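Q: I'd like to go over a predicted model; first the sequence, then the structure.
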Amino acid sequence: MRIVFRTDASTEIGNGHLARCLTLAHQLQSKGCEILFICRELPGHRAALIKKQGFQLELLKTDKSDESKQTQVTTECLPAHSPWLGCLWQQDAQQTLTRLSNQPCDWLVVDHYALDKQWQAHVKTGYHKLLVIDDLADREHLADILVDASPGRQAAHYKALVPEHCTLLCGPNFSLLRGEFSGFKRPAYQSNNPIKLLIAMGGVDKDNVSAWLLKEINQMQPPPNIASIEVLLSESAIHLARVKSQTELMTIKTELVVEPSSIAERLAHADLCIGAPGGSALERCAMALPSLLITTAENQRHNAMELTKAKAALSLGCFKTLNPQQFKEQLLTISTAPDTLNQLAGCAVQLCDGHGVKRVLQALFQAECQVRAATAMDKDLLYRWQTAPGVRDYSRTPEPPSYQTHCQWFEKVLADNERSLLILELSDDAVGMLRFDRQQEGWEISILIAPEHQGKGLARTALDWAKQSQFTPIFAEVHPDNLVSQQLFSRAGFKRLSENQFKYTQPQQDPR
């Protein structure tokens, strides 16, 4: 599949939108997808980072003479964040469409507060399906899939903003976090131990909150119970030099870390983070790292409120109105309160498990998959799959069949009314087989995914399709040593009947 991302990074936008798109892009690339980024050349853009991570990039330039020719649109029709685009939406849409016109993409992924259904409709001939990543629920989209991982976000918030067919993936369990943030087990905080403080006010930190925090901490009397401080910033941080100067004045051991190779490693070594309630707040939740939240933008207020409501963080309010004395008192209190830190950590990790990318990929591939009846034209294809190395390791008949035996079996299955042989397709390419054999109480399922398409979550996609089909109840026999398949059926909602037997029955419909 060909996947195109339209997102931006800048001193105004920050790096968060690009960061989560890069996370999704890496996972899609690992599944064999072709990736292209389309970004605008804004102040603080991260073109070098995109290329460094191995992705193709088309960088859009803003031509002021062309912009002046565009039809002016009243502000009532524009998204609230339209100035972030750096040009009129019509100009951006036409430039994007030009990049897509030669070869329309299978999926266009849009992560941009300044773009809505008007832009999406203008570029529609350049994509087959649309995945939107959002946090605001403040404008309409033409999305086939919409992802909003904000805490407290519900599908109902988007029902009037997307088409009826749109799949809505809402809440922190769909957060697009890198794999490094999942599976971490933080030890309990011990009393009287000085804490290690992390300051993470976003990669750009355009308001220079980091330097302000360091200055206030340095003036605290009595000093807080802090052993060391780390400050995280990106290379595009506006006030990098000023933060560096402030770190050199600190009485507490302080280090400025620019573009760390592993943010998760930094979070793992910290006991408390002072950070913004943007997307990085969910990284801290997944790592069970307590946070003091400082809001620096209007679009962060929702996250701050919901994280506080979930008792996963404490909010200090908006930076512009933050009282220095209030901040110092709060930091002094929490730095000597291990029970509070442990409670915050426990609530935070329950909010986000770090596996959101897997769930989004599953939805994307499921939306792209279709099932059709097998025909005589599939005979040789299935033989190639059936005889591939390793495919029959856990089969009832481990020995690969001869071609003659396979042909006889294939023709017999197609002619049997008590059996159904189906082909799973991804973007019109055959990627797997499902077979249903009639039993006394239902249907036995067999699944085979083409060797070159394994590892993409397609077996789960096939099972999800089967659960909604007429072939229920479904029975499955899985070799006890085939742990991957055992987990697959368990996680798909199948009930274990014995060491190697599973069953799925569709839930009863509420008569109301």
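A: Arrived safely.
Q: use CA for all of it now, contacts and neighbours both
A: Noted.
Q: quick one: the strands in the stretch 201-350 of the chain?
A: Residue ranges of the strands in the stretch 201-350 of the chain, as given by DSSP state E, counting those that start in this stretch, are 226-233, 253-258, 272-275, 291-295, 314-318.
Q: need those in TSV (columns: distance to residue 435).
A: Written out in TSV, the entries for these read as follows (distance: least, C-alpha to C-alpha, whole Å):
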stretch	distance to residue 435
strand 226-233	53
strand 253-258	54
strand 272-275	52
strand 291-295	51
strand 314-318	53
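Q: as JSON lines, those strands with distance to residue 181 and mean neighbour count would be great.
A: JSON lines is the format used below for the strands of the stretch 201-350 of the chain (distance: least, C-alpha to C-alpha, whole Å; neighbours: other C-alpha atoms under 10 Å):
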{"stretch": "strand 226-233", "distance to residue 181": "16", "mean neighbour count": "20"}
{"stretch": "strand 253-258", "distance to residue 181": "19", "mean neighbour count": "16"}
{"stretch": "strand 272-275", "distance to residue 181": "15", "mean neighbour count": "25"}
{"stretch": "strand 291-295", "distance to residue 181": "16", "mean neighbour count": "26"}
{"stretch": "strand 314-318", "distance to residue 181": "21", "mean neighbour count": "19"}
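Q: included below, for side-by-side comparison, is a second structure:
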Amino acid sequence: MRLLLRADGNARIGLGHVMRLLALAEILRPDFPEQLFLIREPDAALAEQLTTAGSAVQALPVRPLPEEAAYLAAQVLRPDDVLVLDGYDFRYDYQNTVRGAVHRLVYLDDLHAYPLAADLVLNPAGGLTMADYELRQPGARLLSGPAYAPLRAAFQTKPAENNAAAAAPDAATVFVCLGGADPTHQTRRVAAELLALPGVRHVHAVVGGAYQGWETLQTWAAGQPGLTLHRQLAAPELAALMRRCGAAVCSASTVSYEYCAAGGGLLLLLPTAANQHDLDHYLRAAGLARPYTAAANILTSSEAGRIATEMQAAQRRVFDGQAPTRLRQELRALLLPPPPFALRPATAADSAQLLTWTNEPAVRRFSFNPEPVAAADHERWFAARLADENARLLLARDAATGHSAGLIRFAVEGDTATLSYLLDANFRGRGLAPLLLLAGTRQLLTQFPGVRRVLGHVQTANAASVHAFERAGFRLQPLANEADSLTFGWLGAG
């Protein structure tokens, strides 16, 4: 199965779309080793960067988008491909044309401004819901917020790593990046304004390889003793520089998320394009950033250090370094068909059916307690579960026959839920187990938004169940299990 990524980038429009897809490709490479970027007339430097990162590149000629979509559908795309689009011109008609030629379609969006035909929509801005979108593909899903933001590995700092480097941010050292291309040429103006503030000791200004006017910027910077210019830094170098700067002025784009995720500090936002509205609004509303217009007041205040420390703590709570795991589990789950059943809560009338399932020999064989369950013990257990507000028992009702197909149950303790499941003998061997795991987990996370992980324990010898967890997107956990058991986990965004 191939992962195809369609975006464009150059000095005029910037490279944000391409770099965002490059980060996603890096994250998904373990599951999609064959990756192909589709780009209109990429320049040599960009093509080399993509191929060096492990992706093939196919140059597309400039042609009307309806013609391009028809060409891709007829000549390039395969029925088992996953296609990812990132760009404002790939609207409904384009999406609808290519959607019929691939297995799944993913769209990275910043605008929620027009109908979409994608199976999965990914918007890094937080605070959005399905009500903000018109998704026309049946069963389409929305992933929004930093929990699903595709960032390069260098910026995915884990909480433990943040705690190990707990030095207070130095707000007198300011990082500036207004997009790699900075097409509106604001880097010089912002750097000059910051250097004029008495509270600022040093400014590190960063531009990318697509920046036009580098020589002119260098000439000006030579006369600014408190300024250091950087151009086209590799991701590890950029992340290291961000960690040295306790304050930052960034466009309301991926670079602002990278700063928060790398370590964070006093983040001041300067939107440079209309499509940055949602991300700008989210970061400021969540207390993760302030507007650049407040820079002079904050950076010259005795409160700058306190504000930087508080903002850094808030950023580290939100950017937990687990977005790659969430994206991988969601893309794995995306490959599954829709479930042919509906879930409903169990009731007292289901007790006999559950006991029959529980005591079936095949179920007892792979239970951690293989002994049959006595009816009286089952009744007490079942009544207690129905009364427990932290327990959920969900029955799967087959859409075609109306028969009960299986059960998935959860026990919630704090931010962790533990599950177990079973299928009726008449419904085994149909590939329903991963669908039940996924549907049940998603319903639970809707009802318990504070749950951060869902765990399932399975006997090592139960190959079918192990495969079901893997197909559903669950990941094997590095826990201290018994020798004959494994634990799989699903990360929530709570």
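A: On my side now, so go ahead. Given the structure is predicted, the values throughout are model-derived calculations rather than measurements.
Q: work out the TM-score between the chains.
A: Overlay of the two chains. TM-score (TM-score structural alignment, normalised by the length of the second structure): 0.67; 381 aligned residues with a C-alpha RMSD of 3.9 Å.
Q: re earlier: out of the strands of the stretch 201-350 of the first structure, flag the one nearest residue 342 of the first structure.
A: strand 272-275 (10.5 Å; C-alpha to C-alpha).
Q: ok, back up a step: the strands of the stretch 201-350 of the first structure: which one's closest to residue 115 of the first structure?
A: Taking C-alpha to C-alpha, strand 291-295 is the member of the strands of the stretch 201-350 of the first structure nearest to residue 115 of the first structure, at 23.5 Å.
Q: which elements pack onto the closest one?
A: If contacts are counted by 3 or more C-alpha pairs under 8 Å, 6 or more residues apart in numbering; DSSP states H and E, strand 291-295 of the first structure sits against strand 272-275, helix 301-309, strand 314-318.
Q: hmm, back to that, among the strands of the stretch 201-350 of the first structure, which is nearest residue 491 of the first structure?
A: In this view, these are compared for proximity to residue 491 of the first structure by C-alpha to C-alpha, and strand 291-295 is the closest at 32.1 Å.
Q: onto which residues of the second structure does that closest one map?
A: Mapped onto the second structure using TM-score structural alignment, strand 291-295 of the first structure covers residues 267-271.
Q: ok now that stretch, how far from the chain's centre?
A: What separates the centre of stretch 267-271 of the second structure from the centre of its chain is 22 Å, taken as C-alpha atoms, centre = their mean, to the nearest Å.
Q: what is the neighbour count of the counterpart of residue 300 of the second structure in the first structure?
A: Residue correspondence to the first structure (TM-score structural alignment): residue 300 of the second structure is matched to residue 332. Residues near residue 332 of the first structure, counting by other C-alpha atoms under 10 Å, number 19.
Q: against residue 326 of the first structure, how distant is residue 332 of the first structure?
A: Distance check for residue 332 of the first structure against residue 326 of the first structure: by C-alpha to C-alpha, to the nearest Å, it reads 10 Å.
Q: nearest to residue 502 of the first structure, of the strands of the stretch 201-350 of the first structure?
A: When those are compared by C-alpha to C-alpha, strand 291-295 sits nearest residue 502 of the first structure, at 43.1 Å.
Q: got the contact list for that closest one?
A: Among residues not part of strand 291-295 of the first structure, those counted as contacts by C-alpha atoms under 8 Å, 6 or more residues apart in numbering are 272-277, 281, 284, 301, 304, 312-319, 344.
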